[in-house]
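Asker: Next comes the sequence, and after it the predicted model I'd like to discuss.
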Amino acid sequence: MSFIRARSVAQLRAVRIAQPVNARFFSSPTDGSVKTSPADAPTTPPKDSSLIRKEGPGEAMAHHQPDYDATIDHATSTFSPVPRRVMDGSEPGDAVAAAVLSGAPTDLQARTVRIYKPSKPATQSGTWHSHHWRMDWDVLGKGHRWENPLMGWQSSGDFMQGTHINFKSKEDAILFAQKQGYEYFVQEPNERKFVPKAYANNFMHEPKKLKHIRTK
């Protein structure tokens, strides 16, 4: 019985070999010039691995460097490139910006901070809150605020719109902005000028012609 079964299997194999084979299951040897191995892929380095690699402190920084040669559309874009001393510390400066290794997002470094002295409110409140200097992220026009990608509006979705820092002096605020690598501008306050009332001077003697003081 086993002899008959072996004979039938041999005949079936012979029939299959004689018939044309389906192209889906047939593979011919490829040409030697064709690159088929994973090592020949263009995105894979020839020697080192692309998944496990030791990076130094300089290489571990953010790799999304802005394109300084890009053409800016002044009609729709208000973005200003981040200085190189902030991104990679390549430009000389008085101090190394903390943004080089802080990992802060690029959008934050592109913002301009405003250093100013708060003015006295119009009410009869005191002047205590107008003695210090304040630094906030510019909320004026062209201040690189967050914009809604749908409508282009600036709203409270800006994560820095409610942030401010107080300093005792203007020099302290400027030094802090320089250490952090922020672009800043100083808005000088408008000092109020008080002129003392001198109604009695109208009746002082003068060697000239007498004054004609009108009360109506």
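Answerer: Looks like it came in fine. Residues are numbered from 1 along each chain as shown.
Asker: contacts and neighbour counts: CA atoms only from here.
Answerer: Fine.
Asker: tell me which element residue 134 falls in.
Answerer: Using DSSP states H and E, residue 134 sits in strand 133-137.
Asker: In that strand, which residues are buried?
Answerer: 133-137 (16 or more other C-alpha atoms under 10 Å).
Asker: mind listing what's buried in the helix or strand following that strand?
Answerer: Downstream of strand 133-137, the next assigned helix or strand under DSSP H and E is strand 164-167. Using 16+ other C-alpha under 10 Å as the test for burial, strand 164-167 gives 166-167.
Asker: and the longest helix for the chain?
Answerer: Assignment by DSSP state H gives helix 2-18 as the longest helix of the chain.
Asker: quick one: contacts of that helix?
Answerer: Taking C-alpha atoms under 8 Å, 6 or more residues apart in numbering as the criterion, no residue outside helix 2-18 touches it.
Asker: Tell me which residues touch residue 185, please.
Answerer: Listed by C-alpha under 8 Å, 6+ apart, the contact partners of residue 185 are 112-115.
Asker: Next, work out how far apart it and residue 168 are.
Answerer: Residue 185 sits 17 Å away from residue 168, going by C-alpha to C-alpha, to the nearest Å.
Asker: Check it against this one:
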Amino acid sequence: MIARIYQPARTAMSSGTAKTHQWVLEYGPSEAKDIDPLMGWTGSGDTQSQVRLKFDSKDAAVAYARDRGIEAQVVEPQKRKPNIRAGGYGENFATNRRGPWTH
């Protein structure tokens, strides 16, 4: 079973960077999920896929995996440049605009 070490991305509904500074160690599935014939629910006997460990740094996560003999794959984050406007949100309501404000 291979674990994955990554830094989570921000949510699509947010422009902030909260909850994106920690590193996560997450186990991959070791067996396929099956469908219960009576209820139709999806289930599995794999309890390791429910485990998510959080670390303050990538080095701490890699050291944890190495010390416990966990085969881990590190996924580097793809950083993007923040879109910060000079006037910010208040610029939408500025009284000294050169042109009319439209949507």
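Answerer: Structure received. On a predicted model such as this, the values are computed, not experimentally measured, just so you know.
Asker: got CSV for the buried residues of strand 133-137 of structure 1, with distance to residue 2 of structure 1 too?
Answerer: Below are the buried residues of strand 133-137 of structure 1 laid out as CSV (distance: C-alpha to C-alpha, whole Å):
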residue, distance to residue 2 of structure 1
133, 102
134, 99
135, 96
136, 93
137, 91
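Asker: which one of those residues sits closest to residue 107 of structure 1?
Answerer: Of all those, residue 107 of structure 1 sits closest to residue 137, with 11.9 Å by C-alpha to C-alpha.
Asker: What residue in structure 2 is paired with the closest one?
Answerer: Matched across to structure 2, residue 137 of structure 1 falls on residue 27, judged by TM-score structural alignment.
Asker: Isn't its match up against residue 47?
Answerer: No: using C-alpha atoms under 8 Å, residue 27 of structure 2 is not in contact with residue 47; the gap is 9.6 Å.
Asker: Give me the neighbour count for the nearest residue to residue 186 of structure 1 once chain neighbours are set aside.
Answerer: Nearest residue to residue 186 of structure 1, sequence neighbours excluded (C-alpha to C-alpha, 6 or more residues apart in numbering): residue 115, at 4.8 Å. Residue 115 of structure 1: 26 surrounding residues under other C-alpha atoms under 10 Å.
Asker: Next: the one 3 residues further on.
Answerer: The local packing of residue 118 of structure 1 (other C-alpha under 10 Å) involves 15 other residues.
Asker: returning to that earlier point: shared with structure 2, which of the contacts of residue 185 of structure 1?
Answerer: Contacts conserved in structure 2 for these, using both residues aligned by TM-score structural alignment, their matches' C-alpha atoms under 8 Å: 112-115.
Asker: Out of the residues you listed, flag the one nearest to residue 147 of structure 1.
Answerer: Closest approach between those and residue 147 of structure 1, by C-alpha to C-alpha: residue 112, at 15.3 Å.
Asker: if I line the two up, what does that closest one land on in structure 2?
Answerer: Matched across to structure 2, residue 112 of structure 1 falls on residue 2, judged by TM-score structural alignment.
Asker: And residue 128 of structure 1, by the same measure?
Answerer: Using TM-score structural alignment as the criterion, residue 128 of structure 1 maps onto residue 18 of structure 2.
Asker: Same check on residue 165 of structure 1?
Answerer: Matched by TM-score structural alignment, residue 165 of structure 1 corresponds to residue 53 in structure 2.
Asker: Check the gap between that match and residue 81 of structure 2 for me.
Answerer: Per C-alpha to C-alpha, residue 53 of structure 2 is found 28 Å from residue 81 of structure 2.
Asker: Likewise for residue 49 of structure 2?
Answerer: Distance of residue 49 of structure 2 to residue 81 of structure 2, given as C-alpha to C-alpha: 33 Å.
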